[in-house]
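> sequence first, then the predicted structure, then my questions.
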Amino acid sequence: MGRADARRAAQGRKRRAKPKGEKGGIRRFFTWKKVLGAVLGVCLLGILGFLGLYLYVDVPDEGNFQATSQSNVYKYADGSVVARKGADKAVNREIVKIDQIPKHVQHAFVAAENKTFYQDSGVDLKGTLRGILNTLAGKGKQGGSTITQQYVKNYYLSQEQTVSRKLQEIVISLKVDNKLGKDEILAGYMNTSYYGRGAYGIQAAAQAYYGVDVDKLTVSQGAYLASLLQAPSQYDWAIASDAGKKRVQERWAYTLDNMVEMKWLDAADRQKQTFQQPIKPKPLPGVAGQVGYFIKAADDELIRRGVDEKELAAGGWTITLAIDKKKQQELEKAVKTKLTDDLKPSLRKADRDAQLGAVSVDPATGHVVAMYGGAGYTKHYTNNATRADFQPASTFKPLIFASALENHAKTQSGLPITPDTVYDGRNRRPVVNSIKPFAPPNEDEQQYGHISVQQATNNSVNSVFAQMGADVGLDAVKKTAVSLGMDGSRMDVQPAMTLGSMGASPLQMAAVYATLDNHGKKVEPALVAKAQHGAQDVELTDPIGSQVLTRGTADTVTSVLRGVVNDGTANKAIGGADYQAAGKTGTSDDNKSAWFVGYTPKLVTAVGMFGEEAKGGKQVSLKGTGGGGRVNGGGYPAEVWAAYTAAAIGDDSGAKFDLETDLGAGVAPTNAPPPSNTPSHSPSQTPSQTPSHSPSQTPSHTPSHSPSHSPSRTPSRTPSPPETPPATPTDGSGGSGGNGNNRPPGLDDLD
């Protein structure tokens, strides 16, 4: 190659070489200038699109709030109509002018919802953009709206969460802010908002929560009503949980602090404010009897499942309940014939104070097929079927045993806890290894001596289950109870919880026992079987959930609870029934509540009876109800349960429990080992105060029950309960000792 050729080749290579700083490949198409240009282009298109939308969307001539207030239709499971609620003529609303609303109440609402209301243009662009992005991401309802936007949504639009509705809201809010004065917008917002208790507007809310007209509201009351708007059903003091009460008080304080910040309330006056609890709710007209309870419970359930409360209150819903009309009639009849016909409230104060609630659930579907809430919604607003302020007492004890089985717990001496495990049942026996001194009394100070878990369940022996709770561990017991459907926020991890000292409702206890009946698969009872808004079906979660107990655990507990029905505290009330049943009685301290929760293979029903002072509402004793003495769970509650169940199960009376267990009252143990001199698992079906023979030779696993179809009422070998038990019972407690022998006040479970 000559010099000329070499020079030309070098020049060619130089031309082909990449200039310094030049990007190669795909990066040439994404320079910062091009990206910036694209962003600006998108913004320009967005602005032009919004301008077009602004010109296209007009403020409606009339608000649609009253025009779209429709009835909600509630139906029985068979499709027949239960009630219609919420038509225009029934909507509890009274429009008031802004000058009728005290300034301090107006300022409370602005302080709670939108401090910049008097300065803004009617739209919070940052909050609204966040709401749109969250809607697109499927995160559901989001906050961030101004008072103007909320007024527009209430008065002109709907509560639906869509991007198109949100864009309409922005445009109309901007135009409304230009067209109307701030006072008119604020009045519109306060008059169209829903406050719970069926109250639309500030005037109806003032009457519903404080029994006064709006012009009489105090600063504290106004701050509560302003705080309430965030979550009416959760913040209504009459029905709020402890957590809900705490949150609304925090929001109340936040509202007052904002009023001080905005110079609407003097700091010294702020310090003088005290939280004023609302009055008890007054029933709405037209929903008498059990129907009112149905409607309120169904609405609450839908709200818990995610339906917007304001959208539900606006109407247009068709709600099909799971209530079986025939079973409902049988439940009401059972309450009448077994309880209310026996009461004479004009003669006996105790009869005026007696309340009863019941819930019946199909364990296969999880549907609530019958519910009794009380004397009637217009007579007694609180639904006794869903209230959770009374102790479930000994109906909690099977959960302790379930936790023992599930966690493979052992006694203090290291033996597995089974239905045949023997415990020391002495009255007021101190609990060994308790987290604090605890020695509860048995019913009527009864002495049992050595007694099996099966017989301790039949006779609801407090000392046995107090020790079992310590053996299992109270945290583990609580975990099991919560997994079965109880409210953990009402459960203090203290020894007294073994006696059912927490609050619980018949609905919750029906859920727990339905899960046992359903072989450990979680049942979350559902009153609403179907819900439609217009032509759209609302997706409802399946009431049947995942496995929360092993089948062996659930079936063993069921087998043991059959013994309570056949041989225990419920036998007098429902003995001789021609169907298989399991269940547990309960009677709380001072006889303030009495329970029976029982089930057949295809129906679970919880019946709770509560002492509530007719005037004042405080908890009182049921003693003397019906002219008798103490009201036990094996009395009125079990009798109501038995009368209802016999009528309700119909063709299912021959159904048998399909139990996968070889333990408990309903199933005779298999492969029983030979007798042993050690009283490690001595069964005691019927405790005796008079020794019939010496218990020195005690079989370790000798069955004390006959086959599944007929549990034995008189065991072939019953060790007598000595006044002073042997020194080495299988619960490891010894004949004495423990860590205290006090009787905790307020925790004397009676059965």
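Right, received. Where do you want to start? Residues are numbered from 1 along each chain as shown.
> contacts and neighbour counts: CA atoms only from here.
Will do.
> what about the helices in the stretch 101-250 of the chain?
For the stretch 101-250 of the chain, the helices defined by DSSP state H, counting those that start in this stretch occupy 103-113, 125-136, 147-155, 163-179, 182-192, 202-210, 219-228, 232-235, 242-261.
> right, and those - which one's nearest residue 559?
Proximity to residue 559 (CA to CA) singles out helix 242-261 among those, at 36.1 Å.
> can you pull the buried residues of the closest one?
Buried positions in helix 242-261, judged by neighbour count with 16 or more other CA atoms under 10 Å: 244-245, 247-249, 251-260.
> so which other helices or strands are in contact with it?
helix 103-113, helix 219-228, helix 232-235, helix 267-272 (3 or more CA pairs under 8 Å, 6 or more residues apart in numbering; DSSP states H and E).
> check which helices and strands the last one sits against.
What it means is helix 267-272. Packing contacts for helix 267-272, counted by 3+ CA pairs under 8 Å, 6+ apart, involve helix 242-261.
> what angle separates the helix it packs on from helix 219-228?
Helix 242-261 runs at 120 degrees relative to helix 219-228, counting by axes from the mean of the first three to the mean of the last three CA atoms, to 10 degrees.
> and the furthest pair within the buried residues of helix 242-261?
Farthest pair in the buried residues of helix 242-261, by CA to CA: 244 and 260, 24.6 Å.
> scan the chain for its longest helix.
Of all the segments of type helix in the chain, defined by DSSP state H, the longest one is helix 32-56.
> rewinding a little: format the helices and strands packed on helix 242-261 as CSV; extra columns: mean neighbour count and distance to residue 721.
Shown next, in CSV, are these (neighbours: other CA atoms under 10 Å; distance: least, CA to CA, whole Å):
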stretch, mean neighbour count, distance to residue 721
helix 103-113, 22, 65
helix 219-228, 26, 58
helix 232-235, 22, 51
helix 267-272, 11, 63
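> so which of the ones you listed comes closest to residue 722?
Closest to residue 722 of the helices and strands packed on helix 242-261 is helix 232-235 (CA to CA; 53.5 Å).
> second one coming, line it up with the first:
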Amino acid sequence: MGRAEARRGSRRGARRAAKPGGIRRFFTLRRLLGTFFGLCLLAMGGLLVLYWLVPVPSANAQAEMQSNVYKYSDGTILTRTGKINREIVGLEKIPKDVQRTFVAAENKSFYQDSGVDIKGTTRGLINTLSGKGKQGGSTITQQYVKNYYLNQDQTVTRKLKELVISLKVDRKKSKSEILAGYINTSYYGRGAYGIQAAAQAYYGIDASALNVSQGAYLAALLQAPSQYDWAAATATGKKLVTERWNYVLDNMVKQKWLDSATRSGLKFPVPHAPKAAPGMEGQAGYLVEAANDELARQGVDKAEIAKGGWTITLNIDEKRQKELVQSVDKQLESKLDRKNNKTDATVQAGATSVDPKTGRVVALYGGTGATEHWISNATRTDYQPASTFKPVVLASALENGAETQDGRKIGVNTRYDGTSKRPVEGSDTPFAPENEDNRDYGPVSVQTAMNKSINSVFAQMVVDVGPPEVKKTALDLGMRDKGFPERPAITLGTMNASTWDMAGVYATLDNHGRKITPTIVKSAEHKDRTVELPDPVGKQVISRETADTVTGVLQGVVDNGSGFEANTSAYDAAGKTGTSENNKSAWFAGYTPQLATVVALFGESTKEGGGQVTLTGTANSGRANGGGFPARIWAGYTLDALNGGSDATFDLNIPAPVRETPSTPAAPSTPEETPSADPSPSAPPEPTPSDSTPSPPPSEPPVESSPSTEPGGGGPSSPGNSESPALPPGAGSPNDGSAPVRP
């Protein structure tokens, strides 16, 4: 019995041992496989739901932000503006082998895959969940999606969105579009976003000029921009980036994108040392603002420009721009004591230089620096151009065939009464301007009156022509209808104008009367549009004979008149000085056959709110007249801009202008004009700005015909004036004391 029970117990134990325990009974192979496939189906279902629910979003704000790139006329970078240093370029502008360096570096299967790397993404998700941080493995498409549509957050949600959006983007966009987007949105270090900014930052060239070796370095950078920047890299960093560079090129050989023989000859392209990105300091800010203003006049809203993405090439010649700044520094700034002299602290200089044949603004001086003085002195229009307007009066007289009050046609040798405070005749508005130092000149020719900038002569000439006609001529030549009264006082430049405006007027005279509109923008391009710019050279606005006659007269101003400081004998020049009422502004407007430049000084209060103040006392030199600092700045710049001089001469379609000389040398003169009050009690006084004539050197005495030596008496209304009807412009007169013509 005992043995039988033992046998039965043994058999029951064996049976119990043969059956699986509770946990083993639960984890059967069948159940495990079922659970795995169920989870897979669930995951696939979840992905399908995500695919349908997650849309392709709009680009994130940063991805579309670009800098605007401003260039000199030769393509050299002037500056970039905008928060993001990026300039998007089309893939067609990037060499094919450079494009492939990025594929070789990041995603060799890019051209064949569906836009995602499931294995790499899964690994990234696991690492994110486990707290291991960022891991590689994403495709180019996924990195593009992260840069362009999403952000750099390391979260499960973001990674799942990246996966779904990448699948959709790969279906909707071509591989070329995706690659271009990736290359243009990636960060390369040195503040550079996109390949164009990177090419400039590391090699100082455009992306279109990159070679495969340089492209491989930029592609290698993307893995660790800060660590791999050669200029800042440690020895380890340099070793790693060199290995990465080799890895990229070796992959290109394996993909048959690069010949092995070519590969073996490549050397590591050490990038340039980093340079501080040029900003808005110095003249750059003035140039950028002038360009933006010009584009705004062509219908490009400034808000559109502010969005970025523009490449704007200026007409500014980098060499001449530097020479203009250097001339201001040498001729003016080095003489000023802005810290200790209250007058010097108020001095502002501005200048605009134009090619008179093309209208291109080749140089511009806006002030001491755009980050110190925001208003551009080159384009501001709140000061009067003073006697630089007198050539416009003469041009209007010639163009309209005007006559004096006693019926004589106005020409270069027509005589006027130069008596100071002489009341004008024939005007409903009384006006009797005072000459400089209240000096009387008696009967003088128009040429002498221009040389000496005699107020009383040009006041009468405006009346003879008619203020409305003079204003029309001024507007035709390019002046703005801003603060432009139709009264005799306009002869003294009492309207508002900028150096930019006056440079256009004088360039038009230089261009034989064919309208020149100063233009600073050479081209303006955006990926979405190219701005069509008008031709700066317009129609004939005054006859060639009129323009050339005025040029001939203005040569006399430089040769023997108030503008003698601009005469270096190294070039043929014409010009006019100007000094406004109370010496608040001083101008020199001049031109050679190749360059028209206007320089001005403005007295601007340093007190809050600004305001105009006198320039008298600038650099302890007394009156800061147009024939002083402005003429010297003009001469210094022009000499350098013309490479030390020029043999070019004015091609004037008139007889060579006569140069008058006095029978005996005149005493040195002081600045020519001072304002005077209108003597008439019946009308309010009109301001009478003054021009200034420093004494010419003894070898070139001032041109003046004194009452004792000049025949006839009185002015245009004087019966005693013996001048016969006007001679042809430029012709001599048997009784005017003319010198031989200028060679």
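That came in fine, so what should we check first? What you see is a predicted model, and the numbers here were worked out from it, not measured in a lab.
> work out the TM-score between the chains.
Superposed pair, TM-score by TM-score structural alignment, normalised by the length of the second structure: 0.57. Supporting alignment: 449 aligned residues with a CA RMSD of 2.9 Å.
> returning to that earlier point: to residue 558 of the first structure, which of the helices and strands packed on helix 242-261 of the first structure lies closest?
Residue 558 of the first structure sits nearest to helix 232-235 of all those, at 35.6 Å, using CA to CA.
> which elements pack onto that closest one?
In terms of contacts (3+ CA pairs under 8 Å, 6+ apart), helix 232-235 of the first structure is packed against helix 242-261.
> so which of the buried residues of helix 242-261 of the first structure is the closest to residue 607 of the first structure?
Nearest to residue 607 of the first structure among the buried residues of helix 242-261 of the first structure is residue 244, at 26.9 Å by CA to CA.
> mind listing what residue 331 of the first structure touches?
Contact partners of residue 331 of the first structure, counting by CA atoms under 8 Å, 6 or more residues apart in numbering, are 370, 371, 372, 644.
> ok, 6 Å please
If you count contacts by CA atoms under 6 Å, 6 or more residues apart in numbering, residue 331 of the first structure has them with residue 644.
> alignment lookup: it to the second structure.
The alignment partner of residue 331 of the first structure in the second structure, by TM-score structural alignment, is residue 324.
> residue 658 of the first structure: neighbouring residues, count only.
Residues lying near residue 658 of the first structure (other CA atoms under 10 Å) number 10.
> so how far is residue 558 of the first structure from it?
Note on residue 658 of the first structure: its distance to residue 558 of the first structure, by CA to CA, to the nearest Å, is 10 Å.
> so after the host helix or strand of the match of residue 331 of the first structure, what's the next helix or strand?
Per DSSP states H and E, residue 324 of the second structure falls inside helix 318-331. Later in the chain than helix 318-331 of the second structure, the nearest helix or strand by DSSP H and E is helix 342-345.
> what's the mean deviation for that following helix versus the first structure?
Compared with the first structure after fitting, helix 342-345 of the second structure deviates on average by 0.4 Å (mean CA distance after the TM-score superposition for the first structure).
> in terms of secondary structure, what does the helix or strand that that helix is followed by contact?
Following helix 342-345 of the second structure in sequence order, the next helix or strand is strand 347-354 (DSSP H and E). The contact analysis (3 or more CA pairs under 6 Å, 6 or more residues apart in numbering; DSSP states H and E) places strand 347-354 of the second structure against strand 361-365, helix 499-510, strand 596-603.
> just the residues contacting stretch 305-315 of the second structure, thanks.
Counting by CA under 6 Å, 6+ apart, 66-73, 87, 360-362, 520-526 sit against stretch 305-315 of the second structure.
> how far does it sit from its chain's centre?
The chain centroid and the centroid of stretch 305-315 of the second structure are separated by 10 Å under CA atoms, centre = their mean, to the nearest Å.
> endpoints of it, how far apart?
In stretch 305-315 of the second structure, first residue to last residue: 19 Å (CA to CA).
> pull out the buried positions in that stretch.
Under 16+ other CA under 10 Å, the buried positions of stretch 305-315 of the second structure are 305, 306, 308, 309, 310, 311, 312, 313, 314, 315.
> separation between the aligned partner of residue 351 of the first structure in the second structure and residue 611 of the second structure?
Applying TM-score structural alignment, one finds that residue 351 of the first structure aligns to residue 344 in the second structure. Per CA to CA, residue 344 of the second structure is found 15 Å from residue 611 of the second structure.
> mind listing the helices for the stretch 201-350 of the second structure?
212-221, 225-228, 235-254, 260-264, 284-297, 302-306, 318-331, 342-345.
> show me which of the contacts of stretch 305-315 of the second structure are buried.
66-73, 87, 360-362, 520-524, 526.
> quick one: mark the members of those that sit in strands.
68, 69, 70, 71, 361, 362, 521, 522, 523, 524, 526 (DSSP state E).
> please tell me I have it right and the second one contacts residue 80.
Yes - counting by CA atoms under 6 Å, a contact exists between residue 69 of the second structure and residue 80, whose distance comes to 4.6 Å.
> once you drop chain neighbours, what's closest to residue 323 of the second structure?
residue 637 (5.9 Å; CA to CA, 6 or more residues apart in numbering).
> the first structure: which residue goes with the one you found?
Residue 637 of the second structure maps onto residue 644 in the first structure, by TM-score structural alignment.
> and for residue 377 of the second structure?
That one, residue 377 of the second structure, aligns with residue 384 by TM-score structural alignment.
> neighbours of its match, just the number please.
28.
> how about the contacts made by it?
Residue 384 of the first structure touches 357, 373, 374, counting by CA under 6 Å, 6+ apart.
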